[in-house]
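Undergrad: mind folding the following:
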Amino acid sequence: MMDFILPAWQVIAIAAVGTVVVAVAGGVMTDTTGWYRTLRFPAWKPPDWAFGPIWTTILALVALSAAIAWEGASSSLERTIVSGLFVLNGLLNILWNYLFFFIRRPDLAMVEVAFLWLSILALVVATYPINRAASLMLVPYLVWVGIASALNRSIVRMNGPFAGA
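TA: This next block holds a predicted model:
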């Protein structure tokens, strides 16, 4: 297998563009007006204004983690595995927004969020031997998606059943 090396600035640019794509794709599918406003929420739900800054911080940490892990990987195989995990995670992140907001199926999103959380855990584990800081940068993401999954579950319990369920 040929080793694929990129200059550090390109690695950072690719990681940044990747996270922006995930953020924009998720944002395009997220509508917190109309249908969303009709849902009942638990009292502990964070205020809507908090989600933007939290996700911005998390995605910045994800991009930085990806760049550091790529740079620290000792082989092409290790870079391929870590890159694949980051891509899978981004796709699962977008899918959650699609399920919850776009097709209005919090019940399906509740199932999918388990896979999203596991993909973050896989990233934490896979990046740890490469660079501990890159791994630890993903922990806030893991915690936040854990909170989001509990919120998702509460929304399903308080509002279900949903169409087709």
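
Undergrad: CA atoms for contacts and neighbours, from now on please.
TA: OK.

Undergrad: so how far is the first residue of stretch 66-82 from its last?
TA: 8 Å (C-alpha to C-alpha, to the nearest Å).

Undergrad: next, count neighbours for Ile103.
TA: Residues contacting Ile103 under the criterion other C-alpha atoms under 10 Å number 13.

Undergrad: which residues are in contact with the helix or strand Ser135 falls within?
TA: In the assignment (DSSP states H and E), Ser135 maps to helix 132-136. Here helix 132-136 makes contact (C-alpha atoms under 8 Å, 6 or more residues apart in numbering) with Leu64, Ser65, Ala66, Ile68, Ala69, Leu123, Val124, Val125, Ala126, Thr127, Tyr128.

Undergrad: sequence B follows; please return its structure for comparison with A:
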Amino acid sequence: MELSPTTRILITTVITVALGSLVGLATAAEIDGWYATLNKPSFNPPNWIFGPVWTVLYILMGIAAGGIWGAGVQGNTKGKALWTYAIQLALNLIWSVLFFNLHAPALALVDILLLLPAIGWCMYRFRRIRPWTAYLLLPYLLWVSFATVLNAAIVTLN
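TA: Below is the predicted model of the structure:
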């Protein structure tokens, strides 16, 4: 049975949001614990903003991945694009564990510096298949760019 485009988008969105939520739950205790003790830059957003922002970003990411999964593309172009998506998602999830659970902002900075070009590469591959999917990842790229500056500032201040 062939899955409809909507079903594919729903599957990838649920998986992406679920993975992000699981990591969020695993790191939540550190927000009021270890993270609260860190020196942070003046431009650090309030803690409550991160959950809603990441939820929206994970939804957009899932929709984009589902759009690629449902694309009628010949050859392995679609597979390569989805592998690139999986790699950048893994780097994204690993960042939270490094930063919050392992209390390693410097290692998290290395991870996020790898994540940024991985997102760019994912957007490039997605754009070649379905341009609208790459545009859905633009807010994610911008937020991770901001998070990179924030991570670097936290490393510097601590």
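
Undergrad: one step back: which pair of the contacts of helix 132-136 of structure 1 spans the longest distance?
TA: Largest separation among the contacts of helix 132-136 of structure 1 by C-alpha to C-alpha: Leu64 and Val125, giving 16.3 Å.

Undergrad: which of those two has more neighbours?
TA: Between Leu64 of structure 1 and Val125, counted using other C-alpha under 10 Å, the more crowded position is Leu64 (21 against 15).

Undergrad: next one: whichever helix or strand that one is part of to chain centre, how far?
TA: Element membership for Leu64 of structure 1 (DSSP H and E) is helix 48-72. A distance of 9 Å separates the centroid of the chain from that of helix 48-72 of structure 1, by C-alpha atoms, centre = their mean, to the nearest Å.

Undergrad: I'd like the next helix or strand past it.
TA: helix 76-97.

Undergrad: which elements pack onto that next one?
TA: Here helix 76-97 of structure 1 touches helix 8-29, helix 48-72, helix 106-127, going by 3 or more C-alpha pairs under 8 Å, 6 or more residues apart in numbering; DSSP states H and E.

Undergrad: and Pro106 of structure 1, how far is that from Val125 of structure 1?
TA: From Pro106 of structure 1 to Val125 of structure 1 the distance is 28 Å (C-alpha to C-alpha).

Undergrad: what residues are up against the residue nearest the centre of structure 2?
TA: Nearest to the geometric centre of structure 2 sits Asn92, at 4.6 Å (C-alpha atoms, centre = their mean). Asn92 of structure 2 makes contact with Ile112, Leu115, according to C-alpha under 8 Å, 6+ apart.
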